[in-house]
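Visitor: turn this into a model:
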Amino acid sequence: MTDLTHDNTASVEPASGASRLQQAGVVGAVALIIILGAIWIARDQGAGQLGQGGVNSALLPSVGEPAPEFMTLYADGEIMRLSELEGQPVWLNFWGAWCAPCRAEMPELQEAWQILEPQGVKMIGVSLRENPLESVAYADLVGATFPIAADPNFLAAVADPDAFPDLFETAETWEIRNFPTHVFIDADGIVRSVILSQMDTETAVAEGEALLERAAQP
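Guide: As a prediction, the model looks like this:
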């Protein structure tokens, strides 16, 4: 029978000061390794530019370089290829109806598009990480009339890779992780500006008109 009146708990000697220091040293060394590893990964992935898009800055096409092919479908089912728009300044807006900053800037973008579109800037709102029907429904709800295009990844999940290789290449090449993201491409197909934040009308118009000025240069 167990004697409930007897204390069978083994006494535990407190760790010595030297032992505690050794334990603290091991924990500190492990923490330092983790921190240094995180810094190395962050630098490798472009997170040194946090506040300016961070990782996404390293993944997107570089300013001053040709924009890679981008293929998707417009909301009406028509195929959209960036290469077919060469000769015309292009503004790609990557957004989602689920994204609060994207929703907040929508009226500003609509106003900017109404100014820039008659001047020849092609704006396309590419909705990501959602069913394109949801994107169109939201755009209609807020009165956005600029062209809406579907997420290439959404389409790649159901498309034939042999029939639409450009679609799968787009899904792999254009890694959008910051919302909203705005990419301004000149008439020669060169990326001239990448903005990884919410924009107002004035900023958007200035970016678009800078593309038009380049197009007007001999």
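Visitor: hey, let's count contacts and neighbours off CA atoms from now on
Guide: Fine.
Visitor: where do the strands sit along the protein?
Guide: Ranges of strands within the chain are 71-73, 79-81, 90-95, 122-127, 148-149, 181-185, 191-195, based on DSSP state E.
Visitor: reformat these as TSV; add mean neighbour count and distance to residue 213.
Guide: Below are the strands of the chain laid out as TSV (neighbours: other C-alpha atoms under 10 Å; distance: least, C-alpha to C-alpha, whole Å):
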stretch	mean neighbour count	distance to residue 213
strand 71-73	23	26
strand 79-81	14	24
strand 90-95	23	13
strand 122-127	22	15
strand 148-149	24	26
strand 181-185	24	12
strand 191-195	20	12
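Visitor: I'd like those strands written out as JSON lines, with distance to residue 171 added.
Guide: Formatted as JSON lines, these follow (distance: least, C-alpha to C-alpha, whole Å):
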{"stretch": "strand 71-73", "distance to residue 171": "9"}
{"stretch": "strand 79-81", "distance to residue 171": "13"}
{"stretch": "strand 90-95", "distance to residue 171": "13"}
{"stretch": "strand 122-127", "distance to residue 171": "12"}
{"stretch": "strand 148-149", "distance to residue 171": "14"}
{"stretch": "strand 181-185", "distance to residue 171": "16"}
{"stretch": "strand 191-195", "distance to residue 171": "18"}
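Visitor: nearest to residue 65, of these?
Guide: strand 191-195 (5.8 Å; C-alpha to C-alpha).
Visitor: what angle sits between that closest one and strand 181-185?
Guide: 160 degrees (axes from the mean of the first three to the mean of the last three C-alpha atoms, to 10 degrees).
Visitor: who are the packing partners of strand 191-195?
Guide: Strand 191-195 is packed against strand 181-185, with contacts defined by 3 or more C-alpha pairs under 8 Å, 6 or more residues apart in numbering; DSSP states H and E.
Visitor: run the chain-centre distance for the strand it packs on.
Guide: Counting by C-alpha atoms, centre = their mean, to the nearest Å, strand 181-185 is centred 11 Å from the centre of its parent chain.
Visitor: one more, so I can put them side by side:
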Amino acid sequence: MSEKKKRRHLLRTIILVILTAAVVYTLYANFTKDKHEKIAVGDQAPDFVLMDMEGNKHKLSDYKGKGVFLNFWATWCKPCEREMPYMDNQYQAFKDHGVEILAVNVGQPEFSIKKFVQKHDLSFPILKDSNKDVMGVYDIYNLPATILINPEGKIVEIIEGELPEEKIIAMMESIKP
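Guide: Just a heads-up that it's a prediction; the model follows:
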């Protein structure tokens, strides 16, 4: 076989291997993409562990037996900022009735979060999702977003967008044990 034919044969073999690898990868990606399904009402809430601003760990499953108002937010989000005082009012009203608020800040520096919390004098736990991992697990793309979790740990409502205080009151009532 001539040198030219050997090179052409080698080049064709390399191209065939690359195309085969691409097809295998595409098939694998398509068959495994549904392993991470979007959360839905009625599902068990995915468990997570996040640190709060004081360095305390919060594990969602530790709140079983309580209703959880899980809120995803950021300091730059104006609707988030408007609903925070309402959430704090209702946290004060419901915290002794078995309802917790866990406010998950997504991907912001601690300095910005602390400044925001102090400005609004917030008293509920502020959790840090620095890498946006929990945000991803809960399929959150728009802020603010709120997930209501009943005392059994099931998702009962998923809401995107700003909440007026009346709606927050009704939501807290709906997850009260």
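Visitor: the strands of the first structure: which one's closest to residue 104 of the first structure?
Guide: strand 90-95 (11.0 Å).
Visitor: can you tell me which of the strands of the first structure is nearest to residue 169 of the first structure?
Guide: Short answer: strand 71-73, nearest of the strands of the first structure by C-alpha to C-alpha, at 8.5 Å.
Visitor: can you pull up the most central residue in the second structure?
Guide: residue 135 (2.2 Å; C-alpha atoms, centre = their mean).
Visitor: show me what contacts it?
Guide: Listed by C-alpha atoms under 8 Å, 6 or more residues apart in numbering, the contact partners of residue 135 of the second structure are 72, 106, 129, 141.
Visitor: go on, residue 117 of the first structure?
Guide: If you count contacts by C-alpha under 8 Å, 6+ apart, then residue 117 of the first structure has residue 123 around it.
Visitor: show me what it lines up with in the second structure.
Guide: By TM-score structural alignment, residue 117 of the first structure lines up with residue 95 in the second structure.
Visitor: quick one: the helices in the second structure?
Guide: Applying DSSP state H to the second structure gives helices spanning 3-32, 78-94, 110-120, 133-137, 165-175.
Visitor: what does residue 84 of the second structure align to in the first structure?
Guide: Counting by TM-score structural alignment, residue 84 of the second structure corresponds to residue 106 in the first structure.
Visitor: tally of neighbours for its match?
Guide: 21 (other C-alpha atoms under 10 Å).
Visitor: and the closest residue to it other than its chain neighbours, how close does it get to residue 42 of the first structure?
Guide: With sequence-adjacent residues excluded and distances taken as C-alpha to C-alpha, 6 or more residues apart in numbering, residue 106 of the first structure is closest to residue 144, at 7.2 Å. Residue 144 of the first structure sits 37 Å away from residue 42 of the first structure, going by C-alpha to C-alpha, to the nearest Å.
Visitor: look at these two and report which has more neighbours.
Guide: Comparing residue 144 of the first structure with residue 42 by neighbour count (other C-alpha under 10 Å), the higher total belongs to residue 144, at 19 against 16.
Visitor: I'd like the distance between that one and residue 62 of the first structure.
Guide: 29 Å.
Visitor: what does residue 206 of the first structure give?
Guide: In terms of C-alpha to C-alpha, residue 206 of the first structure sits 20 Å off from residue 62 of the first structure.
Visitor: circling back: could the contacts of residue 135 of the second structure go into TSV alongside distance to residue 4 of the second structure?
Guide: Compiled in TSV, those are given as follows (distance: C-alpha to C-alpha, whole Å):
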residue	distance to residue 4 of the second structure
72	62
106	58
129	58
141	55
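Visitor: is it possible to mark the buried ones in the residues you listed?
Guide: With burial judged by 16 or more other C-alpha atoms under 10 Å, the buried subset of those is 72, 106, 129.
Visitor: contacts only, for the equivalent of residue 81 of the first structure over in the second structure.
Guide: Under the alignment (TM-score structural alignment), residue 81 of the first structure maps onto residue 59 of the second structure. Residues counted as contacts of residue 59 of the second structure (C-alpha under 8 Å, 6+ apart) are 47-50.
Visitor: now swap in residue 133 of the second structure and tell me
Guide: No residues are in contact with residue 133 of the second structure under the rule C-alpha under 8 Å, 6+ apart.
Visitor: ok, 10 Å please
Guide: By C-alpha atoms under 10 Å, 6 or more residues apart in numbering, the residues touching residue 133 of the second structure are 48, 50, 106-107, 139.
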